[in-house]
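In: Mind looking at a prediction? Sequence and model below.
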Amino acid sequence: MILTCMNPVVAAAPALMVVDRPGLRAEIRRIAAAADRRVDERALPVGRHDWMGASVVLLDTAAARECAAARCPRRPGVLLVTEDEPGLPDWQTATAVGAEQVLALPDAAEALIAAFAANAHGGGGRGVVVAVAGACGGAGASTLAAAIALTAARRRFRPRTLLLDAAPFGGGLDLLLGLEKAPGPRWPDLAVEHGRVAADALHAALPGIGGITVLACTRDGSAPAPPPTAVRAVLDAVRGAGDLLVCDLSTERGAHADQLLDAADLVVLIAPAQLRAVAAAEPTTTRLRTRNPNLALLVRGPAPGGLRPADIATALDLPLLHTMRALPALSHQLERGGLPLHARHPLHRAATAVLGVLTSTGAPPRSGCTAPREPIRHAFAAQRPKPPETAVDPVAPHDVPAGPAVTPLMPEPGRR
């Protein structure tokens, strides 16, 4: 279990150094000692927890080139260090890996000490990113993502929650939540200057409902996919502010989807308990797992052929996070009254199960390099699908259970 120190008075997070030249390593050790900073020395490839848990990441040009090729995500506090005056290849590599500065040592010793001080307690922030993918079209990824976001906001899981629409041809999460007439920017309206956006400004500008803000796609086809620069800016803003980002990937592919998968602390694959859906889930699982090993399965009914959730998990070689029964009345409820989320509703229970995984370690998990990708030790990480003889009963088709009246989450347009 990886725990991150939350008290900056207790200890400063160590810096990470991946440098090959002995002379440069010795100089960094000397400067770190002067700054009273511990430095962990690592060889390539860089592990995900090392990358995201370090206060500062110090790379030489060769290491930076490898980390960029491995798609290590952008984070604050990455520095490229050289012994000589940096040249064009050094600057190009620094841009590729997302380095904030290029420092020629020992001349730039004071700048390195300042970087140690500015990034004393970890560069990855405390924000959490969850991505929800569908095994096939209509699997329910958008609805589940919305349920996770709304449930998290009610529980005050993080200071703020942003629901991000990454499926430009999915009809729009604003429409799902009754915000289609609410003022505020959608993806094409999001102007990102210098690759950054302030989290406070983002939450203040976006339409909201039920304690969450929503960044939705448009329905006019003007912007087929969120631009990578804007996606990166939103990810950095949410993580840096300690907020929760819930991404609706549905069945989307492309550069923006890869960015979100790379950054996610948890990827949830929702699959209907139907033969064709499971067949579609097999290549989807392979694709998702190559981007992020922190992948869990949520199975929903109905199961017309009697497929059992544990059997589906075994076939896909995925840990079974949760099973949700059929909700034949859900479409009607969404059309007429909003998303039902009382405590006994299956959607609420599914969302609670997802959030429970993220809190089971006692600290928000960290995402990191995609190669190699080390699975975070989540509560489900050690689980393997149960053998068929101990599998749970098939998902049976039946309606929403009796319980408290459903409170619609459909405000007047523009009401937050």
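Out: In hand now; what should we look at? On a predicted model such as this, the values are computed, not experimentally measured, just so you know.
In: going forward, measure contacts and count neighbours with C-alpha atoms only.
Out: Fine.
In: how would you label residue 214: helix, strand or coil?
Out: Under the three-state scheme (DSSP: H, G, I helix; E, B strand; the rest coil), residue 214 adopts strand.
In: Put this next to the first one:
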Amino acid sequence: MNLLAKPPAVGLAPALVLVRDHRLRAEVRRVAAAAERATDERAMPVGRHAWSGAGMVILDTAAATAAAAEGCPRRPGIVLVTEGEPAVSDWQAATAVGAERVVALPACAVELVEQFAEHAESRTGEGVVVAVAGAGGGAGASTLAAAIALRAAARRSRRDTVLIDGAPLDGGIDLVLGMENVPGLRWPDLVIEDGRVSATALHNALPAAAAGLAVLSCGRHGAGRSPAELTPAAVRAVIESGRAAGDLVVCDVSAERGPAADTMVDAADLVVLVVPARLRAVAAAEVVASYLGERNPNRGLVVRGPAPGGLRGAEVAEVLGLPLLAAMRGQSGLAARLERGGLSVRRRGPLRDAADAVLSMVGAR
């Protein structure tokens, strides 16, 4: 061991290495050491969270083919490596998985070093991402997501908070906040070039629900107009912009399922599942909890009352196998408040307590 060699750079997410051949894997390990980057060596299949959270992904042709077949999402920083010059099958696998480069080792080791340098940013950063999903329509995920964002802004737990609407068919989260007439960009107005967006520009362009709280809503499409189209690339750009700036990013996934919603779940530091305390909702939540667990292991549960059959939060948590963050009793006047003027969490109550419990879990005190 060279005692003078520098350790891997601190704060950088390890590169996920999916290479079966031991000689090729050893070569990747050697290049990573030269680039001062840590690696996380695994075999296919890998969880979606490991795939999306890695600083970059290095794979061989077999792993690339398997990843494409499993539907692993395209992302920046995918590199396919080959032993010697790549063949047609190698290029085909690279295209299928969305690789940015094909690098022949050991001849082009310098090119792999350059890729390590290009993708050297920390993917954990100072920002925190929370995704709020519902066990079904009307579970209360949008209301809780909005409450978390409002409480974070009120407590100034982060420099800024961004609330992202991920449910194009739900009418717009700006309605929940009573700010549908506040000027500013919504998803249909947002144009993101080259997969990047400035956090400062985003905050300046989006409507503000409170000091330090920017809201990116889907808005309303109305008769004859199509709903906002959320692409995974645009969603990822907005989330990573907030994360890099040190913001709290709250994503309202609600009951959405699809590529954009998957991107939110994959990127989250915590996924909160909201389940009404009713038998059918709990049965539906078993399927949703399994889906979320396949993409992200960092999950928590909020059970929302009233409970007509007397279901307790701890009982629901035991059935779903999830840690219970909060059990909310029914909150009188909440539905009327949402209809007449938008959500407010200035006074103490079950919703505010649940939002604070989520913020405490992600360390946003």
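Out: Yep, that arrived. Quantities reported herein were computed from a predicted structural model and do not represent experimental measurements.
In: can you give me the strands for structure 2?
Out: Secondary structure of structure 2 by DSSP state E: the strands cover 15-18, 39-41, 57-59, 78-83, 101-105, 128-134, 161-165, 208-210, 213-216, 248-254, 270-276, 299-304, 324-328.
In: among those, which is nearest residue 228 of structure 2?
Out: For the strands of structure 2, proximity to residue 228 of structure 2 was assessed by CA to CA; strand 161-165 is nearest, at 10.5 Å.
In: Show me what that closest one is packed against.
Out: Taking 3 or more CA pairs under 8 Å, 6 or more residues apart in numbering; DSSP states H and E as contact, the helices and strands that strand 161-165 of structure 2 lies on are helix 141-155, strand 213-216, strand 248-254.
In: any idea which of these is most buried?
Out: Highest mean neighbour count among these (mean count of other CA atoms under 10 Å): strand 248-254, with a mean of 29.
In: and for that one, what span of structure 1 is it aligned with?
Out: Mapped onto structure 1 using TM-score structural alignment, strand 248-254 of structure 2 spans residues 244-250.
In: how big's the offset between the matching stretch and structure 2?
Out: Taken over the aligned residues, the distance from stretch 244-250 of structure 1 to structure 2 averages 1.9 Å (mean CA distance after the TM-score superposition for structure 1).
In: Distance from the chain centre to that stretch, please.
Out: How far stretch 244-250 of structure 1 lies from its chain's middle: 7 Å, per CA atoms, centre = their mean, to the nearest Å.
In: and residue 149 of structure 2, what does it touch?
Out: Each residue near residue 149 of structure 2 by CA atoms under 8 Å, 6 or more residues apart in numbering is listed here: 161-163, 213, 250.
In: if we can go back for a sec, next, format the strands of structure 2 as JSON lines and append distance to residue 175 of structure 2.
Out: Converted to JSON lines, those look like this (distance: least, CA to CA, whole Å):
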{"stretch": "strand 15-18", "distance to residue 175 of structure 2": "41"}
{"stretch": "strand 39-41", "distance to residue 175 of structure 2": "44"}
{"stretch": "strand 57-59", "distance to residue 175 of structure 2": "40"}
{"stretch": "strand 78-83", "distance to residue 175 of structure 2": "39"}
{"stretch": "strand 101-105", "distance to residue 175 of structure 2": "44"}
{"stretch": "strand 128-134", "distance to residue 175 of structure 2": "17"}
{"stretch": "strand 161-165", "distance to residue 175 of structure 2": "11"}
{"stretch": "strand 208-210", "distance to residue 175 of structure 2": "11"}
{"stretch": "strand 213-216", "distance to residue 175 of structure 2": "11"}
{"stretch": "strand 248-254", "distance to residue 175 of structure 2": "13"}
{"stretch": "strand 270-276", "distance to residue 175 of structure 2": "20"}
{"stretch": "strand 299-304", "distance to residue 175 of structure 2": "21"}
{"stretch": "strand 324-328", "distance to residue 175 of structure 2": "22"}
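In: Quick one, which of these gets closest to residue 33 of structure 2.
Out: Put simply, out of the strands of structure 2 the one that sits nearest residue 33 of structure 2 is strand 39-41, at 8.9 Å, with distance taken as CA to CA.
In: So which bits of the closest one are buried?
Out: residue 39 (16 or more other CA atoms under 10 Å).
In: what helices or strands is that strand leaning on?
Out: Contact partners of strand 39-41 of structure 2 among helices and strands, from 3+ CA pairs under 8 Å, 6+ apart: strand 15-18.
In: Check the mean deviation of the strand it packs on from structure 1.
Out: After superposition onto structure 1, the mean distance of strand 15-18 of structure 2 to its aligned counterpart is 3.4 Å, using mean CA distance after the TM-score superposition for structure 1.
In: for that strand, packing partners?
Out: Other helices and strands packing on strand 15-18 of structure 2, by 3+ CA pairs under 8 Å, 6+ apart, are strand 39-41, strand 57-59.
In: Please convert the helices and strands packed on strand 161-165 of structure 2 to JSON lines, extending it with distance to residue 8 of structure 2.
Out: JSON lines is the format used below for these (distance: least, CA to CA, whole Å):
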{"stretch": "helix 141-155", "distance to residue 8 of structure 2": "34"}
{"stretch": "strand 213-216", "distance to residue 8 of structure 2": "36"}
{"stretch": "strand 248-254", "distance to residue 8 of structure 2": "28"}
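In: Which of those sits closest to residue 14 of structure 2?
Out: Using CA to CA and comparing those, the one that lies nearest residue 14 of structure 2 is strand 248-254, at 23.0 Å.
In: Can you tell me what sits against the closest one?
Out: Residues from elsewhere that reach strand 248-254 of structure 2 (CA under 8 Å, 6+ apart): 127-137, 139-142, 145, 148-149, 152, 158, 160-167, 239, 242-243, 261, 264-265.
In: For the stretch 51-200 of structure 2, just list every one of the helices.
Out: 61-69, 88-97, 109-118, 141-155, 173-176, 199-205 (DSSP state H, counting those that start in this stretch).
In: how far apart are the fifth one and its match in structure 1?
Out: When you say that, I think you mean helix 173-176 of structure 2. Its matched residues in structure 1 lie on average 1.3 Å from helix 173-176 of structure 2 after superposition (mean CA distance after the TM-score superposition for structure 1).
In: which secondary structure elements does that helix contact?
Out: Counting by 3+ CA pairs under 8 Å, 6+ apart, the packing neighbours recorded for helix 173-176 of structure 2 are helix 141-155.
In: Tell me the span between the first and last residue of stretch 243-255 of structure 2.
Out: Stretch 243-255 of structure 2 has an end-to-end distance of 24 Å (CA to CA, to the nearest Å).
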